[in-house]
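Colleague: Requesting a structural model of the entry that follows:
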Amino acid sequence: MIWIMIACGGALGAMARYGLNLWLFPIFELRFPLATLVANVLGSILMGLAYVILIERGNFQPELRHLIMTGFLGAFTTFSAFSLDAFALMRNGDLFTAAGYVLLSVTTCIIAVSLAIKISSEYL
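Modeller: Purely as a prediction, here's the structure:
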């Protein structure tokens, strides 16, 4: 059942992310990824709220947590999960590990996408 909830939440999150792009792009035709920034910030805010409501204070079924946090927010923006992981490390006092995680994640992901574009542009 949890897999179905994640899939349903993921479908809704992906549609919400696409809808955000459609809504913001005509308004802000900038050379700046505003829709991505808005999705990342909004998704991180919603992840923080969901964490408190569904995990810390709530007594909700795991299916609801997976529908909202893993499914919807995971598809809307994976940055929200990244942000929650970094926050958890900081909250536990692992500041050095948190800083390393943030730096390593951002740096390696930018390198990874750059390499993938370079390699696929040459060989595909």
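Colleague: contacts, neighbours, all on C-alpha from now
Modeller: Noted.
Colleague: Could you check how far L24 is from T78?
Modeller: Distance from L24 to T78, counting by CA to CA, to the nearest Å: 19 Å.
Colleague: Tell me how many other residues crowd the residue nearest to F28 when sequence neighbours are not counted.
Modeller: Nearest in space to F28, with sequence neighbours left out and distances taken as CA to CA, 6 or more residues apart in numbering, is L34 at 7.6 Å. If you count neighbours by other CA atoms under 10 Å, L34 ends up with 15.
Colleague: and this one, so I can compare the two:
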Amino acid sequence: MKLYLAVMLGGALGSGARLWLSGWMAHRFGETFPIGTLVVNVSGCLAIGLVAGLTGPQGIFLASPVMRQMVMVGILGGFTT
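Modeller: Alright, predicted model coming up:
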């Protein structure tokens, strides 16, 4: 149950961050090209890769499975979706 709640909370944070960043990019650079979507997806995928590598079995940071899933699936998954 704790895992589900953590992922839901992370998803809410990630989706809010995506909404804010996409809106800010559209306001800053215009809406002729969806630059906000491009920036969000590229940065989110890079962040997922970094978190996976740094907190994995051979990684340099220790993270509990719940924290790892909250960040990767919840926050960053919500951010990139």
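Colleague: longest single helix anywhere in structure 2?
Modeller: With secondary structure taken from DSSP state H, structure 2 has its longest helix at helix 2-29.
Colleague: Tell me the buried residues in it?
Modeller: In terms of neighbour count (16 or more other CA atoms under 10 Å), helix 2-29 of structure 2 has its buried residues at 6-11, 13-15, 17-18, 21-22, 25-26.
Colleague: Check stretch 29-43 of structure 1 too.
Modeller: Buried, per 16+ other CA under 10 Å, within stretch 29-43 of structure 1: 35-36, 38-43.
Colleague: export these to JSON lines and tack on secondary structure and distance to R91 of structure 1?
Modeller: Output for these, formatted as JSON lines (DSSP: H, G, I helix; E, B strand; the rest coil; distance: CA to CA, whole Å):
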{"residue": "A35", "secondary structure": "helix", "distance to R91 of structure 1": "29"}
{"residue": "T36", "secondary structure": "helix", "distance to R91 of structure 1": "26"}
{"residue": "V38", "secondary structure": "helix", "distance to R91 of structure 1": "25"}
{"residue": "A39", "secondary structure": "helix", "distance to R91 of structure 1": "24"}
{"residue": "N40", "secondary structure": "helix", "distance to R91 of structure 1": "21"}
{"residue": "V41", "secondary structure": "helix", "distance to R91 of structure 1": "19"}
{"residue": "L42", "secondary structure": "helix", "distance to R91 of structure 1": "21"}
{"residue": "G43", "secondary structure": "helix", "distance to R91 of structure 1": "20"}
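Colleague: Pull up the gap between the residue nearest in space to the middle of structure 1 and A16 of structure 1, please.
Modeller: Geometric centre of structure 1, nearest residue: T78, 2.0 Å, by CA atoms, centre = their mean. Distance, T78 of structure 1 to A16 of structure 1, using CA to CA: 13 Å.
Colleague: ok, back up a step: quick one: which of the buried residues of stretch 29-43 of structure 1 is nearest to V52 of structure 1?
Modeller: Nearest to V52 of structure 1 among the buried residues of stretch 29-43 of structure 1: G43, at 14.3 Å, using CA to CA.
Colleague: I'd assumed F72 was in contact with that closest one.
Modeller: No. With contact defined as CA atoms under 8 Å, G43 of structure 1 and F72 do not form a contacting pair (9.4 Å).
Colleague: Much appreciated, bye for now.
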